[in-house]
Structures are given as C-alpha cells and as structure tokens.
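> Please find the sequence and the predicted model below.
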Amino acid sequence: MRNYKVLILEASSDDAALDFYRELEEIAELTFHSNEGGYTEDDLVELVAPYDAVMITSQHAITGRVILNAPKLKIVAKRGAKPSNVDLKTATERGVMVTWTPGVNFRTVAEHAVMLMMCLAKQTFQQMERLRSGAWRSATGGLIELQGKTVGVIGLGGIGQEVCKLCKCFEVELLAYDPYVPEEKAAEVGAQLASLEELLRRSDFVTLHAALTPETHHLIGERELSLMKKTAYLVNTARGGLVDEQALVKALEQGEIAGAGLDVFEQEPPSPENPLLHLPNVVATPHMAGWTEEALYREQKALRRGNGGRNDLRVQMRAMRPGVPRGRDPLSVQLL
C-alpha cells in the first residue's frame, strides 16, 4: 500500500536508480520533475508543498520558506555532498529529517579538478578554437607541464585528499590550507600545510575544495587574487560562493592571474551574460564534476541501501507516523 508521496527532482536513469525507484514505489507514490533552468524559491514552495519526502541534488535550495510551506514534509534526501542548500535549522525545528550521501563523488570531483588544471595548462579549448578556425598550432607556445609545479589545495577533506593523491603522479609539490587538519593528516597524502597567504603566493595552481560557510564565503577575493602569481590558475569545483566573481573577472581581465577553471558559480545556472563564460582564459563546466555515471550509481546505491539498512529512505518512510513531535534531534543523517 502506497501511503506516502515522494517528489524526485532531477532523477537519474541508471540501473541502481531504477531499482531504487521500483522498490520505493511499493510504499510511495513517486513524482518526477526536472528543470534544466533551475527552480526559483517560489517554484519549490509550490512543488514541495504536498509531499512527504523530496529527493534533491545541489541544484535545489530547500529554504526555510519551502519547509514551512510543506506541512507533510518528513524527509529531504540529498544526493551527493553535504546539504548546504537545505535550511537545517528550520528542518530541525519542524522535525524534518535531512540525509545525504557523503563520499560517493570524492574521486569523480577530484578527477574533474585535475582535468580543469590540465585543460588550463595545455590551453585545450583555445587550441580547439584555433583548429576550427583553420589555424594550426601557435608558434608562441604558452603551454606548460604540471611536473615540477606547485599545486595548492584549499580544503583537505575527502575530495581535497583525492586531488592530492591524483596530483602526486605528476610529481608536483603539494601545499594545503585547512585549519582543521593536522600536519600528519596532510603528510599522509603528500601535502605540506601552509597558511592561506603562503599557499596563494607559491602555488601555480590553486584548487578549492572547502565547504561553503559564512566563514568561507568569498574566501578568494580581490586581496587573495592579488597574492597569486600572474602565471597561476584558479580552479573551483566546490561552491561558487567561495569566490568573489566580480574580483575574479577583474583579475582575469587585467592579467593578475593566468586563468581559471570553474565548475561552480555564485548564481546557478549562471546568467548567459556572466563575463566568466566569455573570457578566453576561463574553462567552465555546468556544475557537473560529480555527475559521472559511476558517481550517480554510487549515490543511488547509498540512498537505496543506507547504513546497514538503518538509514534506507524506505525504512525512514515506514518509520514515520502521524504525531511525531517537532523539534527533535539529530536530523542530519549520513548515508554510507
């Protein structure tokens, strides 16, 4: 008997997802909704209102207003990294459980960060445009190797550590800035801890892997960009809000840094008029670093099986009963 209504935003179509949806349909009525242009808060207020559970990605901001206007909502299940796009305070106050799937996209995001470094180092897309226009390789060169360069990793969590592991094969010097990581942890992945200022001054590539918090908002701004080498590149596959985009545009236009590789933006999707999409020294992708078939499969598998079955979304929904008191703890559950 299907007692619950579940809204699934940006559904996957891999085998693990389809198996999960079939099993969930045993107890819930599923509704699938997708919008490549993104959802406004008003959209989500209207969409989520009648549902008991909603499954989201990083594209969907489940604000306090969305939660407060969804009286039946019991679960917000996020695929991927920490649910920074969910108002956890309001969720806690309303007794809404929030789950996520940590670790499933560490390697794929790390690979994407290294790919952006390589595209910048080899000017891949500029060379493609030359070739398409009928030109051949440029006599001025300008391409570089990673070997012997210094890579600065800001944020040494799971993804940052994977980046370090991947970069070691290029024989680079690894610097890391993370005030919450001890030296021995950094040493395990071949990195040397440094202050933010030292890392920015010394690095040829600076790659961001920090969580977006009030403390890290605009962590990289005009001052920080001015500390970087003019030949250095900035890579961001974490969250757009870590970087002051206006300051970045200025630094790129004035040659204060050599280029940037971006998978995330302060506003997503970004406006087509965003200067970062039109600068020749920027490589940009549409927040897809964690969107490989393998990572999506692991996400669905995590949601399907949960932590030994205890955190399985099906188990959570069966456990929900009318009259559950509001304001209970804890409501952020990791699915492993």
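That came in fine, so what should we check first?

> C-alpha only now, for contacts and for neighbours.
Will do.

> next one: stretch 82-90 to chain centre, how far?
Put simply, stretch 82-90 sits 14 Å off its chain's centre (Cα atoms, centre = their mean, to the nearest Å).

> So what touches that stretch?
For stretch 82-90, the external contacting residues (Cα atoms under 8 Å, 6 or more residues apart in numbering) are 58, 60-64, 67-68, 98-102, 212, 331-332.

> between these, which is closest to Ser133?
For the contacts of stretch 82-90, the minimum distance to Ser133 (Cα to Cα) is 37.0 Å, reached by Ser58.

> Relative to Leu131, which of the contacts of stretch 82-90 is nearest.
Ser58 (35.9 Å).

> close enough to count as contact, Val45 and Ala61?
No - counting by Cα atoms under 8 Å, Val45 sits too far from Ala61 to count as a contact (10.3 Å).

> The stretch 201-336 of the chain: strands as residue ranges?
Remark: strands assigned in the stretch 201-336 of the chain by DSSP state E, counting those that start in this stretch are 205-208, 233-236, 259-262, 282-284, 332-334.

> Now do the second one: which elements does it pack against?
Using 3 or more Cα pairs under 8 Å, 6 or more residues apart in numbering; DSSP states H and E as the contact criterion, the secondary-structure elements in contact with strand 233-236 are helix 106-122, strand 205-208, strand 259-262.

> Try it again at 6 Å.
strand 205-208, strand 259-262 (3 or more Cα pairs under 6 Å, 6 or more residues apart in numbering; DSSP states H and E).

> for the ones you listed, which one sits closest to Cys119?
Closest among those, once you apply Cα to Cα, is strand 259-262, at 8.3 Å.

> other SSEs contacting the closest one?
Counting by 3+ Cα pairs under 6 Å, 6+ apart, strand 259-262 packs on strand 233-236, strand 282-284.

> Go through the ones you listed and pick out the most buried.
Comparing the helices and strands packed on strand 259-262 by mean neighbour count (mean count of other Cα atoms under 10 Å), strand 233-236 ranks first with a mean of 26.

> okay, now the one to match up with it:
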Amino acid sequence: MKIAVFGSGFITPEIFIDEIDREVPGCEFVTGTLPWPGAPRGNDDEIQEYAGDFDEIVRIAGDAEALVTDLAPVNAKMLAQMSSLKFIGVARGGPVNINIAEATRRGVVVTNAPGRNGPAVAEFTVALVLDMVRRIGTGVENLRSGRWQGDLYSYETCGFEIAGSTIGIVGFGKVGRLVVDLFRAFGMNVLVYDPFVAAADVEKAGARLVGLDELLASSDFVSIHARLTPETRGMISAGELAGMKDGAYLINTARPGLIDYPAVAEALRSGKLAGVALDVYPSEPPRLTDPIFASDRVLALPHVGGATRESAKRGAHMVAEDLARFIRGEELLHRKN
C-alpha cells in the first residue's frame, strides 16, 4: 500500500513511519512536513486547526491509498482530487482538520487517536492547579527579576494545600478519568459532571456524579475536560460563573468554545474567581489586549497541555494500529465514520 505521511514538528514523519513499519512492514511511503508548531494553525468554515498547503498536500499524496497525519488539512476539494484514497488516520483526539462528512460520502475511512494525550493533559492540569495556589510561576519571575518575594511566606498571602478541598471535573472521558485519579491521589474530594456516564462508573473511580449546578456551587476548583459540541458550546457562561463558589479557580485545557471568555474576565475583575488557568483561546495566538489578560490572576499557557514525547508516539501508534487493521480487513479500533 502507498501511504502519504504528513508529520509536523511534534509528530514527525519518521515517528509515523517507524510505528507503521512495526505494525505492517513493507509499505511504500511519500512524506511531507507541516509548518507547525513554527506557524499558527489555520481555521475556516469547513475544517479547523490544520497546518500545511492544500495544493502541496494533494501533489505529494498523489495516488496514495492512505493518508496519515496529525494536522494536515483534508477538505472536500482535496478529497475530490485524491481519488485513490481509502483511509485517513489522524493522530489526535478530535480530527477537526478532516471533512469527515465528505470522506464518508466518498467511502474513505477516517480514524483518530482518542485519549492519546490523556496522561499529558491530566498531569498538566495538576501542574496548573499547584501553580495557581502556590504561585510558583510568580515566585520564579520575581526572583529572576531581582525581587525576593517574602510575601509568599506571609500568612495572608501564601498558598494552601489542596488536600481536603473539592475539585469539579466537567467531562468524564479519557482525559477526565485520568484527572480524577490524579487529584484523588492528592486527597481531594472529586465531583464529576457528565450526562453521558453512569453514576456507578464515576463511583468506581472514587468520585461522585452530580449535576452541573451542584458541581459549580460546591467546587473550590473546576476543571473543564468536555468535548466541544453544539450542546456544550458556552456551557460555562455568566450564569454558570455566578453559580460558582466565591473564590474558586477555573481551569480550561479542553476547547475555548466551552467557556465564555469575556464573562470569565469579568468574574476575575469582580473577585468572584480567585484565579483562572488557560491553555486554549478563541484565537491562537491570542490577542493580549483581550480583557482576560488584564488580570494578573490568569495563568496563561500556549496550548501545550498535550505536548509530551509519549503523547506524540502514542498518537502515531494508535493510527498505525488501525491502519494495519484496515489493510488486514479487521475491525477498526477508532473509526470515526
């Protein structure tokens, strides 16, 4: 089988090819390297979060029967030009860079890698919480600038231990489940909101399934790990923020569309929220003039929650595994259409 491999600076073509060779040796490869993370990802009305030139990808893919990537765009126009294509494997949880509806119409199988960055995002979430309550980044910045910040040891301004406090996890998917495990290990009480899971499954993880209103009102920390759908878009807006516990912390490492950023900025300004940690933004790179950045209680990271070497290799392996199954005519593990 001829396979077009489009890697990036994160999951390189070599990583993809190594994983495919282990699963199904003897394939023919054509390759391209996408301009990411060196350049921002693109978005349009058809596909999102893609990197690479449409025409160049079609030129390289040519008559390939399979296309493997993390971020290469595949829209309707491109699919019409790649008539030999039978399989698209995307090494990410949400293959939003692919027009899945058009691929389905043309009989092209699309697979993805759900949860490939789960451990990375879960550990990253813990780091964000600890940074906010212990002001780790603030201490580092001030020390490097020559200021010995003694107030970090003042009773009135020092941090607190998270054991015994309550964290609310919105979304009990592959990432959310791992987050629950980690925060339970810190001795925290864990609440979960997810209308698509059973209470018994949540209880097995040592947490309690509740409604969103109860979670917001009871949690010292709220961490978002839900999928972005028409139903979840804007699920944390002004009304929900008003229902949160005074002085709570909000963390979003999922999708920017899940929360109302101007409303979050106002909740920070009013003192309703004690702090916010963000790894995703409505536009990336974000505009630093946006109101959300007016507060020094925003811990802002450049969308790196899933950036670990293990995550890169895990995603490539998951795609390679399904590609091998497709070639052998076996049932696929992560089929999207």
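Nice, thanks for sending it over. The structure presented is a predicted model; accordingly, all values stated were derived computationally and were not measured.

> Just give the TM-score of the two.
Laid over one another, the chains give 0.82 as their TM-score (TM-score structural alignment, normalised by the length of structure 1), with 316 aligned residues with a Cα RMSD of 3.0 Å.

> export the strands of the stretch 201-336 of structure 1 to CSV and tack on distance to Glu188 of structure 1?
Output for these, formatted as CSV (distance: least, Cα to Cα, whole Å):
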stretch, distance to Glu188 of structure 1
strand 205-208, 19
strand 233-236, 23
strand 259-262, 27
strand 282-284, 31
strand 332-334, 25
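
> how about these, which one is nearest Ala319 of structure 1?
Among the strands of the stretch 201-336 of structure 1, strand 332-334 sits nearest to Ala319 of structure 1 (Cα to Cα), with 14.8 Å.

> Can you show me the helices along structure 1?
Along structure 1, counting by DSSP state H, helices occupy 15-24, 41-48, 64-68, 88-94, 106-122, 124-132, 158-168, 183-188, 196-202, 222-227, 245-253, 293-305, 313-319.

> Pull the most distant pair out of the contacts of stretch 82-90 of structure 1.
Spatially, the most separated pair among these is Leu68 and Pro102, at 26.4 Å (Cα to Cα).

> Between these two, point out the one with more neighbours.
Neighbours were counted for Leu68 of structure 1 and for Pro102 using other Cα atoms under 10 Å; Pro102 has more, 19 against 16.

> still on that earlier bit, of all the helices of structure 1, which one comes closest to Pro275 of structure 1?
helix 245-253 (6.9 Å).

> Can you check which part of structure 2 that closest one sits on?
Per TM-score structural alignment, the counterpart of helix 245-253 of structure 1 in structure 2 is residues 261-269.

> Give the buried residues for stretch 294-312 of structure 2.
Across stretch 294-312 of structure 2, burial judged by 16 or more other Cα atoms under 10 Å covers Arg297, Val298, Leu299, Ala300, His303, Gly305, Gly306, Ser311, Ala312.

> And for stretch 120-140 of structure 2?
Buried residues in stretch 120-140 of structure 2 (16+ other Cα under 10 Å): 120-125, 128-135, 138-139.

> ok, back up a step: right, and the helices of structure 1 - which one's nearest Leu7 of structure 1?
Closest to Leu7 of structure 1 of the helices of structure 1, according to Cα to Cα: helix 41-48, at 7.1 Å.

> Report the distance from the closest one to the chain centre.
With Cα atoms, centre = their mean, you get 22 Å for helix 41-48 of structure 1.

> List the contacts of the residue positioned nearest the centre of structure 2.
Geometric centre of structure 2, nearest residue: Ala254, 4.7 Å, by Cα atoms, centre = their mean. Neighbouring residues of Ala254 of structure 2 by Cα atoms under 6 Å, 6 or more residues apart in numbering: His225.

> quick one: it from Gly139 of structure 2, how far?
Look at Ala254 of structure 2 and Gly139 of structure 2: by Cα to Cα, to the nearest Å, they are 27 Å apart.

> swap in Val96 of structure 2?
Using Cα to Cα, we find Val96 of structure 2 at a distance of 38 Å from Gly139 of structure 2.

> Also Gly150 of structure 2?
From Gly150 of structure 2 to Gly139 of structure 2 the distance is 10 Å (Cα to Cα).

> Likewise for Ser295 of structure 2?
17 Å.

> cool, and Val202 of structure 2?
Distance from Val202 of structure 2 to Gly139 of structure 2, counting by Cα to Cα: 37 Å.

> Stretch 217-226 of structure 2 maps to which residues in structure 1?
By TM-score structural alignment, stretch 217-226 of structure 2 lines up with residues 201-210 in structure 1.

> contacts for the matching stretch?
The contact list for stretch 201-210 of structure 1 (Cα under 6 Å, 6+ apart) reads 150-155, 160, 227-228, 232-236, 238.

> So which of these is the closest to Ser271 of structure 1?
Of all those, Ser271 of structure 1 sits closest to Asn236, with 17.9 Å by Cα to Cα.

> Let me see the contact set for the equivalent of that closest one over in structure 2.
Using TM-score structural alignment, the equivalent of Asn236 of structure 1 in structure 2 is Asn252. By Cα under 6 Å, 6+ apart, the contact list for Asn252 of structure 2 reads Ile224, Leu278.

> Now which residue in structure 2 aligns to Glu46 of structure 1?
In structure 2, Glu46 of structure 1 lands on Asp55 (TM-score structural alignment).

> Give me the distance between the nearest residue to its match once chain neighbours are set aside and Val108 of structure 2.
Leaving aside its sequence neighbours, Asp55 of structure 2 sits nearest to Met78 (Cα to Cα, 6 or more residues apart in numbering; 7.9 Å). According to Cα to Cα, Met78 of structure 2 and Val108 of structure 2 sit 12 Å apart.

> ok so, going back, out of the strands of the stretch 201-336 of structure 1, which gets nearest to Lys301 of structure 1?
strand 332-334 (13.4 Å).
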